[in-house]
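Q: no FASTA, just this:
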């Protein structure tokens, strides 16, 4: 399967300054796209990525709250002002609250659903007027929605990602029929981002790696490669799918 060139394409990546988002930005730029990197707080990481890694001619950083309507509208407006259109939309920003039923507060619930579900939904809505036929949306789910090893503290997170997968299932039919826009998702397994490694002991990391038939943790670049594929012409006959990118773990 070939991704193909993304020359002339404009991509928007929320949560794009680190981890899977940053790796995806690099993958898309390598294929010829220009990217808008959205970030919430860490402007220095975003500017470093734009200036030192991607190149200022290839990328533009925009600060915005990807879980609020106002933030989403400002991100879309900044993208259109800079590049005039949107071809690839990747609502990657998310939060992973470790909360079982007994320990979930209303604030936890609202924060998780705002960033993980409301944000992607309304980002697609606000971007649509600027997306032509053949454009793509790639949402982010999680292998935890399909893993037998999942446990209680993932309850809230998996609820948000279950909603994302339903968006893919129904939004893909709607947008493809009306506008010729495909909608898919990737569902990464454990992936070695800075956030993933934070607070985990070496023993725990070895245990997580042992769940995978490759006996290792995935890399952001491996997930980014799948996102890049779904963003390109090589995937133009794929829509409504959630692709599990986990090295065969689930």
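A: Received the coordinates, thanks. Not measured: the values here are computed from a predicted model.

Q: going forward, measure contacts and count neighbours with C-alpha atoms only.
A: Fine.

Q: Show me which helix runs longest in the chain.
A: helix 155-179 (DSSP state H).

Q: packing partners for the helix or strand just after that helix?
A: Once the chain leaves helix 155-179, the next helix or strand it forms, by DSSP states H and E, is strand 182-188. Counting contacts by 3 or more CA pairs under 8 Å, 6 or more residues apart in numbering; DSSP states H and E, strand 182-188 packs against strand 136-140, helix 155-179, helix 220-231, strand 242-245.

Q: Tell me what angle strand 182-188 forms with strand 136-140.
A: Computed with axes from the mean of the first three to the mean of the last three CA atoms, to 10 degrees, the direction of strand 182-188 lies at 30 degrees from that of strand 136-140.

Q: ok, and the closest non-adjacent residue to the most centrally placed residue in the chain?
A: Geometric centre of the chain, nearest residue: residue 92, 2.4 Å, by CA atoms, centre = their mean. Nearest residue to residue 92 in three dimensions, chain neighbours excluded: residue 14, at 5.1 Å (CA to CA, 6 or more residues apart in numbering).

Q: how about the strands in this protein?
A: If you assign secondary structure with DSSP state E, the strands in the chain sit at 10-13, 34-39, 59-63, 88-90, 136-140, 182-188, 242-245.

Q: One more to weigh against that first structure:
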């Protein structure tokens, strides 16, 4: 398919929450969007429909970011449909709560498989597929700095993802491809809100100087900056979009 000069972005985890907001914002910025989703076909199609309703172009592609074959197919199908890939945003992730206890090793493995192995798979395919001047953006988390009980597997996975960012930026030297991470603070999504009491949510909201929970659109705005022309000189960075939550 010939799209002229219109750029194409892949957004993993783009069917809901922050990923959906990112997909919608990049579509508004003029990108064609390939929305990756893990299992919720209906939610992914809702995102595609919303983009098409406002005149954009989008498709939904199912897969497991932890499976290298699924990730390769995501990139292959996007290239087949649209002829190019310019921006890759890895927003897919899970956040199970599990203390560092002998019975929770399976939760660590599950979290690492999606959050770290998934990020590695997506970053590796992006490195192989993007042309010069491309953008790679991965989602981390500002909770890394908090060391809350029960967040061990999640924090470990996201800290490892952050460590990959400058390494890949150096490995892509000479190709004008930027590699950055966005580390949101608490954001009002199902992923964050699930299993939390109102008291806990209110407490977490008060931790930042701005004293509120973030909005998915605010994270999407930061991604838009990194993906657009104004973000061209930002590379190998972790941008903490968190209202001062530190």
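A: Now that the structure is in, tell me what you want to look at. Just so you know, these numbers come straight off a predicted model, no measurement behind them.

Q: Let me know which of the strands of structure 1 is the nearest to residue 104 of structure 1.
A: Ranking the strands of structure 1 by their distance to residue 104 of structure 1 (criterion: CA to CA) puts strand 136-140 first, at 22.4 Å.

Q: sorry, back to before: most tightly surrounded among the helices and strands packed on strand 182-188 of structure 1?
A: Of all those, strand 136-140 has the most neighbours on average by mean count of other CA atoms under 10 Å, namely a mean of 26.

Q: And residue 235 of structure 1, what's its match in structure 2?
A: Aligning on TM-score structural alignment places residue 235 of structure 1 opposite residue 231 in structure 2.

Q: about what we covered before: so which of the strands of structure 1 gets nearest residue 220 of structure 1?
A: It's strand 182-188; of these, that one is closest to residue 220 of structure 1 (CA to CA) at 9.2 Å.

Q: Next, the mean deviation of that closest one compared to structure 2.
A: Mean deviation of strand 182-188 of structure 1 relative to structure 2 after superposition (mean CA distance after the TM-score superposition for structure 1): 0.4 Å.

Q: what's that strand aligned against in structure 2?
A: Using TM-score structural alignment, strand 182-188 of structure 1 pairs with 178-184 in structure 2.

Q: contacts for that stretch?
A: Residues outside stretch 178-184 of structure 2 that contact it (CA atoms under 8 Å, 6 or more residues apart in numbering) are 133-142, 162, 165-166, 168-169, 219, 222-223, 226, 232, 234-242.

Q: show me the contacts for the spatially closest residue to residue 131 of structure 2 that is not a sequence neighbour.
A: Nearest non-adjacent residue to residue 131 of structure 2, counting by CA to CA, 6+ apart: residue 86, 7.0 Å away. Residues near residue 86 of structure 2 by CA under 8 Å, 6+ apart: 7, 8, 9, 130, 131, 133, 134, 135.

Q: After alignment, which residue of structure 2 pairs with the residue nearest to the centre of structure 1?
A: Match for residue 92 of structure 1 (TM-score structural alignment): residue 91.

Q: Reformat the strands of structure 1 as CSV; add distance to residue 216 of structure 1.
A: Putting the strands of structure 1 into CSV (distance: least, CA to CA, whole Å) gives the following:
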stretch, distance to residue 216 of structure 1
strand 10-13, 27
strand 34-39, 29
strand 59-63, 32
strand 88-90, 26
strand 136-140, 21
strand 182-188, 14
strand 242-245, 13
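
Q: Residue 17 of structure 2 and residue 189 touch, don't they?
A: Yes - between residue 17 of structure 2 and residue 189 there is a contact under CA atoms under 8 Å: 5.2 Å.

Q: Nearest to residue 201 of structure 1, out of the helices and strands packed on strand 182-188 of structure 1?
A: The nearest among those, by CA to CA, is helix 220-231 at 19.9 Å.

Q: Report the mean deviation for that closest one after fitting onto structure 2.
A: Mean deviation for helix 220-231 of structure 1: 0.6 Å (mean CA distance after the TM-score superposition for structure 1).

Q: which outside residues touch that helix?
A: Residues contacting helix 220-231 of structure 1 (CA under 8 Å, 6+ apart): 2-3, 19-21, 23-24, 27-28, 88, 136-138, 184, 186, 188, 191-193, 235-236, 238, 245.

Q: could you check the distance from residue 137 of structure 2 over to residue 223 of structure 2?
A: 7 Å (CA to CA, to the nearest Å).

Q: on that earlier part again, ok, the residue nearest to residue 92 of structure 1 - contacts?
A: Contacts of residue 14 of structure 1 by CA under 8 Å, 6+ apart are 21, 37, 38, 39, 66, 90, 91, 92, 93.

Q: Tell me the residue in structure 2 aligned with it.
A: Checking TM-score structural alignment: residue 14 of structure 1 goes with residue 12.

Q: The residue nearest to residue 92 of structure 1 and residue 162 of structure 1, how far apart?
A: 19 Å.

Q: And for residue 132 of structure 1?
A: With CA to CA as the criterion, residue 132 of structure 1 and residue 162 of structure 1 are 28 Å apart.

Q: since we're on residue 197 of structure 2, how many residues are nearby?
A: 10 (other CA atoms under 10 Å).

Q: Give the aligned equivalent of it in structure 1.
A: So, by TM-score structural alignment, residue 197 of structure 2 is matched to residue 201.

Q: State the distance from its match to residue 130 of structure 1.
A: 45 Å.

Q: Next: residue 100 of structure 1.
A: Separation of residue 100 of structure 1 from residue 130 of structure 1 (CA to CA) stands at 39 Å.

Q: Whatever residue of structure 1 lines up with residue 141 of structure 2 - nearest residue in space that isn't next to it in sequence?
A: Residue correspondence to structure 1 (TM-score structural alignment): residue 141 of structure 2 is matched to residue 142. Of all residues not flanking residue 142 of structure 1 in the chain, residue 187 sits nearest, at 4.0 Å (CA to CA, 6+ apart).

Q: since we're on that neighbour, how many residues are nearby?
A: So residue 187 of structure 1, with other CA under 10 Å, has 22 neighbours.

Q: can you check residue 104 of structure 1 too?
A: Count around residue 104 of structure 1 with other CA under 10 Å applied: 15.

Q: which residues sit in contact with the closest residue to it other than its chain neighbours?
A: In space, and not counting its chain neighbours, residue 104 of structure 1 is closest to residue 156: 7.7 Å by CA to CA, 6+ apart. Residue 156 of structure 1 sits next to 97, 98, 99, 100, 101, 104, 109, 112 when contact means CA under 8 Å, 6+ apart.
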